[in-house]
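Asks: model the structure of this input:
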Amino acid sequence: MTETATDQPGRWKDRTPPDRAWKSKSGINAAARVAEQDRAAGGHHRRTVDVGEGRFARASIALRLYQRTRRIRAYLRWSVGGRTRERYVGEVDGSTRSENLKQAWSAAWALELLTEEPVPAGSWASSREARAVMSANRSRDTVPELLLRKALHRRGLRYRVAARPLPELRRTADVVFTKARVAVFVDGCFWHGCPEHYRPATKEHSDFWRRKMEENRSRDTTTNQALHKAGWTVVRIWEHEDPDEAAGRIAEIIWSRGR
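Replies: Just a heads-up that it's a prediction; the model follows:
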């Protein structure tokens, strides 16, 4: 089923959009595809479609190039009972696929095609977002970390994983370049108060989550200060960032130091 929404004016009037604006990267695995959609939507919990009778489905965005009109169209897709459903959400005009996925998710929310899946009865978490974060929380080897490390490895960079830059400082960085003295931290949007995706809890236990986030941000600041004082460069990457773009920034720092 396909439904038409009001199109936004496109930027590709006189030329065909480049592949990077809509095509997914070759060889990308299922976990990477999920992470890409999660980043663009602002979290796994924000990809929910209410299919009725108390049931919910996880949606994704499909981008399609129409050669005749030189336009990229976005469609919201999900499955119900083994059948794929689809809704047209509009045209997108970003220069990269990640930009266009973000535009499409925003449009889907504006069209009220998505919903926040309710928290199961009896759950201690104050919101679906909090529950998703707690369920997915791991001390290392999260999907964003793995994708970043793969992107760094493809650039020929070698590093230590989950190591302390300073043995005497009880702070573990996600990726450490010892010779270049560069420490990389991949920060979760919920736990570290991402300005783009963090949404303060407004229900039960909201004070707890606010204090926890503030404590984490304070700890981040003291960690940065301690490492800078010891001559280290600190790079902080939000979990929603494109891993290739983040790896490129890190590589420039490493290469500028001849490492």
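
Asks: CA only for contacts and neighbour counts going forward, please
Replies: Noted.

Asks: how much space separates Cys194 from Arg236?
Replies: Cys194 is 11 Å from Arg236, where distance means C-alpha to C-alpha, to the nearest Å.

Asks: double-check Trp209 against Lys203; I have them as touching.
Replies: No - between Trp209 and Lys203 there is no contact, the gap being 10.3 Å when judged by C-alpha atoms under 8 Å.

Asks: neighbour count winner among these two?
Replies: Trp209 (19 against 10; other C-alpha atoms under 10 Å).

Asks: which element, helix or strand, includes that one?
Replies: helix 206-229 (DSSP states H and E).

Asks: right, and the helix or strand after that helix?
Replies: By DSSP H and E, the next helix or strand past helix 206-229 is strand 233-238.

Asks: could you also give me the structure for this next sequence, so I can compare it with the first?
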Amino acid sequence: MTDQLSHSEIISRDTSRMMSQMKRKNTKPEILVRKFLFSLGYRYRIHVKALPGTPDIVMPKHRVVIFIHGCFWHGHEQCTVSHIPKTRTDWWLAKFERNQNRDKRDCAKLRQDGWDVVVIYECELRKKNINNTLHNLTMYLKAPSPNDNNHIQID
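Replies: Alright, predicted model coming up:
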């Protein structure tokens, strides 16, 4: 007798397959920032697993780590790209909250270990924001801010 899959099992299986194919490293926004930094003469390491959160870009000489976050996955609140899916809303809200809590915990641990942490969201690297974001990143790297929240701000 053949097994019959329910509609929700099919959706879940297909969703799982699609999600497993999402890039986690070397995304377009990440590569864009890396190329920009390299063009300015900055050298860095990528995806250092020994550091909390496996930062996308690590600049040991400057004691700076950079995370390039996807707006959807990290629940970027000031962004139109970040939205709550209409199905399984409770599950997604819990997922986003876990991601945000993990991000906060990793950033706190990095700061405690003496690293400056910079977070850039993917929407900040879109056409209308990219010049401002990269300019702010350059200014930050030249003179790091003494505050605890080193998020590159778009004015």
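
Asks: where does the TM-score land?
Replies: In this superposition the chains share a TM-score of 0.71, using TM-score structural alignment, normalised by the length of the second structure; 127 aligned residues with a C-alpha RMSD of 2.4 Å.

Asks: picking that back up, check the mean deviation of the helix holding Trp209 of the first structure from the second structure.
Replies: Compared with the second structure after fitting, helix 206-229 of the first structure deviates on average by 1.0 Å (mean C-alpha distance after the TM-score superposition for the first structure).

Asks: buried ones in that helix?
Replies: Within helix 206-229 of the first structure, the residues that count as buried by 16 or more other C-alpha atoms under 10 Å are Trp209, Met213, Arg217, Asp220, Thr223, Asn224, Leu227.

Asks: what's the answer for stretch 87-107 of the first structure, then?
Replies: Buried residues in stretch 87-107 of the first structure, counting neighbours by 16+ other C-alpha under 10 Å, are found at 87-95, 97-98, 100-107.

Asks: and it, which stretch of the second structure?
Replies: The aligned range for stretch 87-107 of the first structure in the second structure is empty, by TM-score structural alignment.

Asks: so what would you say the end-to-end distance of that stretch is?
Replies: One end of stretch 87-107 of the first structure to the other measures 11 Å (C-alpha to C-alpha).

Asks: how far is that stretch from where the chain is centred?
Replies: Its chain's C-alpha centre and that of stretch 87-107 of the first structure lie 15 Å apart, by C-alpha atoms, centre = their mean, to the nearest Å.

Asks: how about stretch 223-232 of the first structure?
Replies: Remark: stretch 223-232 of the first structure is offset 27 Å from the chain centroid, using C-alpha atoms, centre = their mean.

Asks: re earlier: which part of the second structure lines up with the helix holding Trp209 of the first structure?
Replies: Using TM-score structural alignment, helix 206-229 of the first structure lines up with residues 89-112 of the second structure.

Asks: how close does the spatially most central residue of the second structure sit to Arg102 of the second structure?
Replies: Central residue of the second structure (C-alpha atoms, centre = their mean): His69, 1.6 Å from the mean position. According to C-alpha to C-alpha, His69 of the second structure and Arg102 of the second structure sit 13 Å apart.

Asks: next, the buried residues of stretch 174-188 of the first structure.
Replies: Under the neighbour-count criterion of 16+ other C-alpha under 10 Å, stretch 174-188 of the first structure has 174-178, 180-188 buried.

Asks: and Arg45 of the second structure, how many residues sit next to it?
Replies: 13.

Asks: alignment lookup: it to the first structure.
Replies: Here Arg45 of the second structure is matched to Arg160 in the first structure, going by TM-score structural alignment.

Asks: check contacts around its match.
Replies: Counting by C-alpha atoms under 8 Å, 6 or more residues apart in numbering, Arg160 of the first structure touches Val175, Val176, Phe177, Thr178.

Asks: do that again at 7 Å, thanks
Replies: Arg160 of the first structure sits next to Val175, Val176, Phe177 when contact means C-alpha atoms under 7 Å, 6 or more residues apart in numbering.

Asks: what's the last one aligned with over in the second structure?
Replies: In this case it means Phe177 of the first structure. Using TM-score structural alignment, the equivalent of Phe177 of the first structure in the second structure is Met59.
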